[in-house]
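**Student:** here is my input, please return the structure:
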Amino acid sequence: MVSPRLYHPDLVIDCVEALVAKAGLEALTIRSLTRATGFSNGGIYRTFGSRGGLVGRMWIRAEGRYLQLLRSQIARANNPFDAVLAAAEASIHYPRLYPKSAAVLFTVRREEILSQPMSKEVGDQLRALGHELSEITSQLAIDLWNRCDAEALDLVAVCIHDLPKWIALRNMGFAKPIAGEYLRSAVRAVLDVGPPPLAYERASQLNGSSALHPSVTGCRQRVSCL
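**Tutor:** Next up, the predicted model:
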């Protein structure tokens, strides 16, 4: 008899997140999952296809939740500078809303997830989420500096990903309000300095030109294709 699909796949994903957050991706096996959930091997395989498909679905839910929060934070900002601050703060709020999802996103690398064997449908969804995050990063860089070359994009990524990870999400014994202040101060300092000037900008200053930086046009073309 073929095992039926599970009626509540989110319950399985909850357990997957808990196992991965506690012991890492390597600790996740279908056997450990059946023990934790009480669901049959057949029901899990029938619903998710494979272990890789299960891992992919876990990441899709976690990153989808994060991107929804990220866009909501940015939408409330009044200017590009505040938008980056708000985006950085998403990483403070997210663990309070979804602690296990946050633990997965901030301890497992996306490359590890994409390396798992999974269906084309799940893989496409993962790549679409990655493109969405890239689009957000690109738009923030354009709004701030009218450019989205590699150095500008890297600097935005430092502000909305790296600094939150190392300041707000580390277990350093800081109370949440002071951790938030540390994060905002660090992001402001980075944005005040900004990305290094490009050779095109230096040449434009010498020539008195104010033409649009070519990286913006290329970036907009890339974003429109995502």
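**Student:** from now on I want contacts and neighbour counts done on CA atoms only, so please keep to that.
**Tutor:** Will do.
**Student:** how about stretch 19-31, which residues are buried there?
**Tutor:** Of all the residues in stretch 19-31, those buried under the rule 16 or more other CA atoms under 10 Å are 19-21, 25, 28, 30.
**Student:** end-to-end on that stretch?
**Tutor:** Counting by CA to CA, to the nearest Å, you get 12 Å between the two ends of stretch 19-31.
**Student:** coming back round to it: so of the buried residues of stretch 19-31, which ones are in helices?
**Tutor:** Within the buried residues of stretch 19-31, membership in helices is found for 19-21, 30, as judged by DSSP state H.
**Student:** which one of the residues you listed is nearest Glu89?
**Tutor:** Ala21 (21.5 Å; CA to CA).
**Student:** hang on, the closest one packs against Pro99?
**Tutor:** No. Under the criterion of CA atoms under 8 Å, Ala21 makes no contact with Pro99, lying 9.3 Å away.
**Student:** what sits up against stretch 69-85?
**Tutor:** Residues outside stretch 69-85 that contact it (CA atoms under 8 Å, 6 or more residues apart in numbering) are 86-87, 89-90, 94, 140, 143-144, 156, 159-160, 184, 187-188, 191.
**Student:** this one as well, want them side by side:
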Amino acid sequence: MPRPARYTVDVLLDAAAELLAADGPAAVTMSAVARATGAPSGSVYHRFPTRAALCGELWVRTEERFQEAFVEALTSGDGPQQRCVAAALSVVGWCREHPVEAQVLLAGPDELGLHGWPEPLTGRRKRLQRRLRKALNDIPEDTGRVSAALIDVPYAVVRRHLRARQAIPGSADAIVADCARALIAPS
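**Tutor:** The predicted structure follows:
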């Protein structure tokens, strides 16, 4: 029976996320991930042939995890306003529960070398984007207002707390919900 891998993809990506949260995207290097996990550099290169592959996998894994709750909130509920409020609140809740991974989302794919990602990762990301667009197509509002309600406001509210390494306060929920209600007309 083969030995289980000691340095799994998730262990390495968790270390990469911690490095990014502590010191920004430039801190995510193959050697830094190896040092952080105690893994031989060969283990890192075996799973990720390039830094772009490592960073791309970090982004896509984080986006997949985030979208699970976000799309569910956006597609359940009665009207567009209620769904947008739920989705906006899911951003705050997810960031509160996953502050390290939230730092990955705040960094954005461009900071993680988007243009150098291997094709399988860009394909996964395109599927995620299609899934999100499909969920958003059911919201009959101005796209600028929807973007402000679901992305701009929630991220602005959580960003300062995450960057300061502070817990996101409960008051953030009310602010985000009020703004989403103001931006999206009731049905």
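**Student:** before we move on, back to that, taking the ones in helices among the buried residues of stretch 19-31 of the first structure as a set, which two sit the farthest apart in space?
**Tutor:** In terms of CA to CA, these reach their longest pairwise distance at Ala21 and Ile30, which sit 16.0 Å apart.
**Student:** returning to what we had before: any common contacting residues for Ala21 and Pro99 of the first structure?
**Tutor:** By CA under 8 Å, 6+ apart, Ala21 of the first structure and Pro99 have no common neighbours.
**Student:** for stretch 81-94 of the first structure, what is the distance to the chain centroid?
**Tutor:** Per CA atoms, centre = their mean, to the nearest Å, the displacement of stretch 81-94 of the first structure from the mean C-alpha position of its chain is 12 Å.
**Student:** which residue numbers in the second structure does that stretch align to?
**Tutor:** Under the alignment (TM-score structural alignment), stretch 81-94 of the first structure falls on residues 81-94 in the second structure.
**Student:** again with stretch 44-52 of the first structure
**Tutor:** Stretch 44-52 of the first structure corresponds to residues 44-52 of the second structure when matched by TM-score structural alignment.
**Student:** can you give me the end-to-end span of the matching stretch?
**Tutor:** For stretch 44-52 of the second structure, the separation between the terminal residues is 13 Å (CA to CA).
**Student:** so which bits of it are buried?
**Tutor:** Using 16+ other CA under 10 Å as the test for burial, stretch 44-52 of the second structure gives 44-45, 48, 50-52.
**Student:** near Ala36 of the first structure, how many other residues are there?
**Tutor:** Using other CA atoms under 10 Å as the criterion, Ala36 of the first structure is surrounded by 14 other residues.
**Student:** need the nearest residue in space to it, chain neighbours excluded.
**Tutor:** In space, not counting the residues next to it along the chain, Ala36 of the first structure is nearest to Cys15; the distance is 6.9 Å by CA to CA, 6 or more residues apart in numbering.
**Student:** hang on, the one you found packs against Thr34?
**Tutor:** No. Under the criterion of CA under 8 Å, Cys15 of the first structure makes no contact with Thr34, lying 9.7 Å away.
**Student:** next, count neighbours for Phe70 of the second structure.
**Tutor:** Other residues near Phe70 of the second structure come to 23 when the count uses other CA under 10 Å.
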